[in-house]
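1. Here you go, sequence then predicted model.
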Amino acid sequence: MTDLLSIADLQEGAVAEILALSERTDLGRPLEGKGVALVFQKPSARTRNSTEMAVVQLGGHPVYIQKEEVGIDTRESAEDVARTLACYHAIICARVMDHRHLVRMAGAVEVPVANLLSDRDHPFQALADLLTVKQLLGRLEGARIAWIGDADNNVARSLAQACVAVGAELTLASPDGYRLSDPPYGVRQVADPAEAVEGAEFVYTDVWVSMGQDEEAEARRQAFAAYQVNEALMARAGNAWFLHCLPARRGEEVTHAVMESPRSAVWRQAENRMHTARGALAWLAGVR
C-alpha cells in the first residue's frame, strides 16, 4: 500500500509514472463500485471540484466530508477517523490544517491516504504544475522555473520537491524571513526577483496572505511589495509563461494584465488539477 502525503516521500520514478497516467485517456474504471473519502478541514474550489471529477472519471463515488462531520482530534482522534472511513472507502483524501494528522491517519489504516493540502505540502498542485510545464514546453528536464514571493509555504515546498524529482531548475526569490526553510539540493534561493526571472521559461507566484494569516497581512504586504509579478518583471524574463496556483489577488502579487496576458497559463494549470488528480488516484489504486 502506498500513500501520497508528500512528493518527497515518493520513490524514484513515481512522479513520472503519475504524470504519464495523467496524460492517458484509457485508464478505465479502477474505482468502479468504490468510494473515495474527501475530508476537507479547509474549503477549496479547485481541489474539491477537480478531485470529485477525477473520482467519477475513474468510476468511483466521491464523498465530500466537512470538518464538523468528523472532528479530527476533537470529536474523534485522527486514527479513529481514518479507521472509520477505511470501512467504506478505497482511498482517503484529506485537506488538513496540520500535516501530522495525515501522517497519523496513514499509519492507522491499510487503504491509501492522499494529501489534498496540508500546512507543509500540496503535492496535487505540484503535479498539476509539472503537467502544465510539460505540455507547454514539451519537456521537464532542464525546464527553468522562477518562483516569486513567499517561498516557505506548502505550494513552493512541493514544487521544489517535484522539480528535483524530474530534473527541472527552480529559483526561489523571496525576502528575508520568507525563504524555504528546507530546500532540496539543487534549488536556488535569491533575494532579487529580477535575478530569479533571468532566462526563466515560467514565472510562478502565490498570494502574499494565505488562509489563516490575516493577523500578518499588513507585515506581509510590506515585505512582498517589491515582489509583484507585473509587466516589467515578465519583460525581464522574455517570453516566459505565467503560473499561479489560484486564487489570485489581482493588484497584489500579480497584476490584472499579467493574469490576462496570452502567456498566462493559469487556467490550463487549473484544468490540470483534475487530470493529475485522476492520474494520482489511479496510481494509488494500483494502475501502472
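-> Happy to help now that I have it. Numbering: from 1, shown residues only.

2. Going by C-alpha atoms from here, please, whenever you check contacts or count neighbours.
-> Fine.

3. what's the spacing between residue 243 and residue 1?
-> Residue 243 sits 33 Å away from residue 1, going by CA to CA, to the nearest Å.

4. The structure to be compared is supplied as follows:
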Amino acid sequence: MNNPINGPVNSHRGLYSLADLDDDSIQRIVRRTIELHTDRAAHTSPLTGLVTGLLFTKTSTRTRTAFTTAAIRLGGAPLAFGPADLQTNTGESAADTGRMLAGMLDLLVVRTAGPMQELRELSGGGELPVVNAMSAEEHPTQGLADLATLIHHFGGLDGIRVLYVGEGNNTAVALARVLSRQPGCHAVFASPAGYGLPPAVLAETAATAARHHGSVTEVHDMAGVPEAARGAGGSGDIHAVYTSRWQTTGSSKPDPHWRDAFRPFHVGADLMDRLPDAVFLHDLPAHRGEEVSGEVLDGKSSLAWTQARMKAAGAMAVLEWLATT
C-alpha cells in the first residue's frame, strides 16, 4: 500500500466511529472539507496509485457518489462491490473476506445496515483502512459533512444552538458526537419517547460537551424545546434546525403505529416561522410531508442542498486524511 507521493497508507487508521477520533483530527478533516468544497482541485492527488474499494450493501445516492468521485478526483481508482458481489453472500466470514481484500486494496469504504463490528472484521485484522459510510450505530462521514456545513455557514459554533428533531438514529449519533466537541455549542435532541439517542451515547456526548463548555440535552416533547434551549444559557435562540427521515435506511420499527408518535415532530413552516433566523438542515433523502414540509426543505432557510454537496468534499477530505496521516 504505497502512495508514491505521500508514502505508505497508515494501515492501522480507519474511520469507524467519531468517538475514536481526537478533536484535532475532527477539526483537520472539517477544515479540509470546507477548503475542498470551495476548491475541489486544492490537493496534490494523494490517492495516485491507490485502489479504493466501495462495498455498499444498502442503497445510497449521495454517499456512494461522493466517495466514488472523491477517489477519482484524488487520483485513485475506485472499485465498486454490490450487495451480492462478494462471497460473504454465500457464507464466507467478514474476517476472511477482509483478510483477502487487505492484500488487494489500499482503502475500503463500507455501507451496511449491520453492526460496526462487521466493518472492523473487514479490515483484515487492521491491515486495511476502512471508512464507515454508515452502519447501524453511526454515520460518521455524515456528521463530519454536517459539521463542515454549519461551520461554513456560521464561521464558528461558539454560542450556536442546534435543534435536532426526529429519531435518535445513526445520523443523530454522529451529529451529537461532532457538536459535543465544539466549544460553546449547545444541541437539543427532540425525539419521541423510546426513539431518542442511545443512553450511552447521550451520556457520553453530554459529558464531552460539558468539558467544552457546551451541552447536549434530550427532550421527548416539542413543548420542552424552548426550556431546554434556555437551559443552555444565553437567549435560548435556536440557530439551526436539523431533521432526518423517520425510517432509517435498512431499519424497521416494531410498533406498527410508530408514525403516530412521530407526527408532532414534523418540521413545518409553523416551527420555522417561530425561528425566523434559523437555518434548516436535512441529511437527505427526504420524505416531503412526513418529517419535513416541502416549503421548508426548498425554502430560503434550507442548507440541505449545500449540505449534500458538502458530502463530496467531505469524502475527499476523509480519503486524503487516511492516505496522508
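-> Everything's here; your move. Since the structure is predicted, the reported quantities are computational estimates derived from the model, not experimental observations.

5. Compare residue 243 and residue 1 of structure 1 (neighbour count), which wins?
-> residue 243 (27 against 10; other CA atoms under 10 Å).

6. part of a helix, is the more buried one?
-> No. Read with DSSP: H, G, I helix; E, B strand; the rest coil, residue 243 of structure 1 is strand and lies in no helix.

7. Identify the residue of structure 2 aligned to it.
-> Per TM-score structural alignment, the equivalent position to residue 243 of structure 1 in structure 2 is residue 281.

8. check contacts around that match.
-> Under the criterion of CA atoms under 8 Å, 6 or more residues apart in numbering, the neighbours of residue 281 of structure 2 are 240, 241, 242, 243, 302, 303, 304, 307.

9. Could you export those as TSV, including distance to residue 156 of structure 2 and secondary structure?
-> Below are the contacts of residue 281 of structure 2 laid out as TSV (distance: CA to CA, whole Å; DSSP: H, G, I helix; E, B strand; the rest coil):
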residue	distance to residue 156 of structure 2	secondary structure
240	13	strand
241	16	strand
242	17	strand
243	21	strand
302	18	strand
303	16	coil
304	19	helix
307	16	helix
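
10. Serialize those residues to JSON lines and add fields for neighbour count and distance to residue 291 of structure 2.
-> As requested, those are exported to JSON lines (neighbours: other CA atoms under 10 Å; distance: CA to CA, whole Å):
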{"residue": "240", "neighbour count": "23", "distance to residue 291 of structure 2": "16"}
{"residue": "241", "neighbour count": "23", "distance to residue 291 of structure 2": "12"}
{"residue": "242", "neighbour count": "23", "distance to residue 291 of structure 2": "10"}
{"residue": "243", "neighbour count": "25", "distance to residue 291 of structure 2": "7"}
{"residue": "302", "neighbour count": "20", "distance to residue 291 of structure 2": "14"}
{"residue": "303", "neighbour count": "20", "distance to residue 291 of structure 2": "16"}
{"residue": "304", "neighbour count": "23", "distance to residue 291 of structure 2": "14"}
{"residue": "307", "neighbour count": "21", "distance to residue 291 of structure 2": "17"}
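
11. Not counting its neighbours along the chain, what's nearest residue 185 of structure 1?
-> Excluding the flanking residues, the one nearest residue 185 of structure 1 by CA to CA, 6 or more residues apart in numbering is residue 164, at 7.7 Å.

12. what ranges do the strands span in structure 1?
-> With DSSP state E as the definition, structure 1 shows strands at residue ranges 35-40, 61-66, 89-95, 113-117, 144-148, 169-173, 188-190, 202-205, 241-244.

13. Pipe the ones you listed into a markdown table and attach distance to residue 105 of structure 1 per row.
-> Output for the strands of structure 1, formatted as a markdown table (distance: least, CA to CA, whole Å):
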| stretch | distance to residue 105 of structure 1 |
| --- | --- |
| strand 35-40 | 12 |
| strand 61-66 | 15 |
| strand 89-95 | 9 |
| strand 113-117 | 7 |
| strand 144-148 | 32 |
| strand 169-173 | 32 |
| strand 188-190 | 33 |
| strand 202-205 | 31 |
| strand 241-244 | 30 |
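
14. quick one, which of those is nearest to residue 103 of structure 1?
-> Minimum separation from residue 103 of structure 1 across the strands of structure 1 (CA to CA) falls at strand 113-117, 8.8 Å.

15. so what's the residue positioned nearest the centre of structure 2 up against?
-> Centrality entry for structure 2: nearest residue to the mean C-alpha point is residue 142, 1.9 Å, by CA atoms, centre = their mean. By CA under 8 Å, 6+ apart, the contact set of residue 142 of structure 2 is 171, 174, 283, 311.

16. Swap in 10 Å and give it another go.
-> 63, 132-134, 148, 170-172, 174-175, 283, 307-308, 310-311, 314-315 (CA atoms under 10 Å, 6 or more residues apart in numbering).
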